[in-house]
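Q: build me a model from this:
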Amino acid sequence: MSEKNREGKRTARQRLAEEREKQKAADRRRRGLIIGAAVIGVLGLAAVGGVLAANSGKEDKSETSGPAVAPSGAVGKDALAIPVGKDSAKASLAVWEDFRCPACQAFEKTYRATIHELVDAGQLKVQYHLATLIDGNTRGSGSRHAANAAACAQDAGKFTAYHDVLYDNQPPETEDAFAQDAKLIDLAKKVGGLDTPAFRSCVEDGTHNTWVDKSNAAFQDGGFGGTPTVLLDGKNLIEDRSMTPAKLKQMVEAANRK
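A: Below you'll find the predicted structure:
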């Protein structure tokens, strides 16, 4: 392997690690704010209530509840995972992700081509679990809206392509651009055959919002350290400092030789 290639892989791993550390820092800040709010006590309740009331008016759709409508073909416990790939593949990847998460985007940029190659070869099947961690950190709703839109794309048989488009057009973490349905619908134009009345209605109605909430609750209950969490047949790839796309490919090919 050339020195240039080795340096490129180190840079990719470093970028992913840096994004995960940023997210962990944001989580720590959020926990600190929650603790601080508790200490404020009775005198702060009115002010906190005012903030909540102001935000509730801005996120009316995000506050709605109803039956959890799983997208077409969803699998697993409570049908909370979106499957990609052939059931006959001997290697299985579970990906917990948030469309607003910069570390998830870094993972995508590094491993996407390899994952697509292995899925297309029938060697790897993937289950995508959608979380809304960044919404919780920023009091936004873009993670939830984007996850709902991705579920709507699954209904249309276009999940993988739209999933990739969302990451290719991810806004800065501090900008809640995915909270705008018009933005999500506009991005659907980049996927052939997705921008239909049925898709637009699914996005605007928040058809899968409650399902997204259940998926995020499962993520929280799972005790995972953050997004992305990527498990290959139960092995956490993010915790493996030596992991590279080439190593992932070797592991998957080895599993298929068994």
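Q: hey, let's count contacts and neighbours off CA atoms from now on
A: Noted.
Q: and the next helix or strand past the helix of greatest length in the chain?
A: Secondary structure of the chain per DSSP state H: the longest helix is helix 3-40. Per DSSP states H and E, the first helix or strand lying C-terminal to helix 3-40 is helix 42-58.
Q: circling back: counting contacts, what elements does the longest helix of the chain pack onto?
A: Packing partners of helix 3-40 (3 or more Cα pairs under 8 Å, 6 or more residues apart in numbering; DSSP states H and E): helix 102-120, helix 133-138.
Q: tell me what angle that helix forms with helix 102-120.
A: Helix 3-40 runs at 130 degrees relative to helix 102-120, counting by axes from the mean of the first three to the mean of the last three Cα atoms, to 10 degrees.
Q: got the buried residues for helix 3-40?
A: Lys9, Ala12, Arg13, Arg15, Leu16, Ala17, Glu19, Arg20, Gln23, Asp27 (16 or more other Cα atoms under 10 Å).
Q: one more, for comparison:
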Amino acid sequence: MSEKNREGKRNARDRLQEQRADDQRRQKRKRTAIVAGSVVGVLVVGAVIGVVVSNSGGGSVAPAVAPAGATGKDKLALPNGASDAPSTLTVYEDFRCPACAAYENELRDTIHGLQDEGQLKVEYHLVRLIDGNLGGTGSLDAANAAACAQDEGKFRAYHDVLYQNQPQENDDRFADKNHLLELAAKVPGLKTPAFTSCVKDGTYDDWVNANNKAFGAAGFNSTPTILLNGGENLLAKGQPNLTADRLKQLVTEANKGKKPGTATQGATPPSASGSPGTASGSAPAGGSPAAPQSG
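A: Below you'll find the predicted structure:
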């Protein structure tokens, strides 16, 4: 082979090696760029997530300020009755809801009697479905006022007064806070400066809204919704009519062989700023209540 040919092949090998070296360098730069881009992408996504969590509060947002004695998840329930009662009635209700008033007026004497005998504790969840359906703020304002009464240790009595004086469903009378204060005067010792301020300031509005949101998240869509010991809604379609006698029978069966709780007249837990409330005058139990209405 001539010297000229050997030199040509050597140059060709050199050029191929240089080309391969160049290709390797380009691939390395490409991989570096991809890795760097991925890191930047992760950082950007992390930053976006951080902003979203920051704006939404993530899991670190404190629950809404709750009334004295509130219990349960996020303190959304207002317990009424002996804490050691063998059965618990969970009630979701709206103070503007006519069906809620119908059941309250039908069952009131029976519920109070079971509470005062230490047989039953009631956990109230106050929602505002009617506000959403018809507009206005009466459900919200009445629920806030009832929560304010809880602070004074007089929830049960004021709760009953509100239902005994419920306006027509399309009349947003409970949105008038002065009217709510007038009704509070029917409960001895309730209308304190602290209660008045609580009602006017809407101290527990966020708590009521949180209750309303939790109600929907639980899959409920009508008020009242009434559960005994976490069971099926006693007012669900297909259930027997919930009369006072039936409620007493259900509680008696559930409590069979169980020791009653501490009997407490008025059945209201201790408050932060008042003494335990006493029962207001109860309307006589009438006939079967109207069917529940969706809020």
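Q: look up how far Ala79 of structure 1 lies from the residue nearest to Ile115 of structure 1 when sequence neighbours are not counted.
A: Nearest residue to Ile115 of structure 1, sequence neighbours excluded (Cα to Cα, 6 or more residues apart in numbering): Leu124, at 7.6 Å. Leu124 of structure 1 sits 20 Å away from Ala79 of structure 1 when distances are taken as Cα to Cα, to the nearest Å.
Q: looking at the two, which is more packed in?
A: Each of Leu124 of structure 1 and Ala79 had its neighbours counted (other Cα atoms under 10 Å), and the higher figure belongs to Leu124 (27 against 17).
Q: alignment lookup: the more buried one to structure 2.
A: In structure 2, the residue matched to Leu124 of structure 1 (TM-score structural alignment) is Leu120.
Q: I'd assumed Pro86 was in contact with its match.
A: Yes. Because the distance of 6.5 Å satisfies Cα atoms under 8 Å, Leu120 of structure 2 is recorded as touching Pro86.
Q: sorry, back to before: which part of structure 2 lines up with the longest helix of structure 1?
A: Going by TM-score structural alignment, helix 3-40 of structure 1 sits over no part of structure 2.
Q: buried residues in stretch 199-208 of structure 1?
A: Buried residues in stretch 199-208 of structure 1, defined by neighbour count with 16+ other Cα under 10 Å: Phe199, Arg200, Cys202, Val203, Glu204, Gly206, Thr207, His208.
Q: taking these together, which two end up most distant?
A: Within those, two members stand farthest from each other by Cα to Cα: Arg200 and His208, at 12.8 Å.
Q: how close does the counterpart of Lys154 of structure 2 in structure 1 get to Ala26 of structure 1?
A: Aligned by TM-score structural alignment, Lys154 of structure 2 pairs with Lys158 of structure 1. Using Cα to Cα, we find Lys158 of structure 1 at a distance of 32 Å from Ala26 of structure 1.
Q: repeat for Leu237 of structure 1
A: In this view, Leu237 of structure 1 and Ala26 of structure 1 are 22 Å apart by Cα to Cα.
Q: what ranges does structure 2 have for its helices?
A: Using DSSP H, the helices assigned to structure 2 run over residues 3-56, 98-116, 129-134, 138-151, 155-164, 177-184, 193-201, 205-217, 244-254.
Q: helices and strands around the shortest one, which ones?
A: With contacts defined as 3+ Cα pairs under 8 Å, 6+ apart, the secondary structure elements packing on helix 129-134 of structure 2 are helix 138-151.
Q: which residue is nearest the middle of structure 2?
A: Among the residues of structure 2, the one closest to the centroid is Asn211, at 2.5 Å (Cα atoms, centre = their mean).
Q: neighbours of the corresponding residue of structure 2 for Lys183 of structure 1, how many?
A: In structure 2, the residue matched to Lys183 of structure 1 (TM-score structural alignment) is His179. As a burial measure, His179 of structure 2 scores 12 neighbours (other Cα under 10 Å).
Q: before we move on, what about the one 5 residues further on?
A: The number of residues packed around Ala184 of structure 2, counting by other Cα under 10 Å, is 25.
Q: could you check the distance from it over to Asp109 of structure 2?
A: Ala184 of structure 2 is 21 Å from Asp109 of structure 2, by Cα to Cα.
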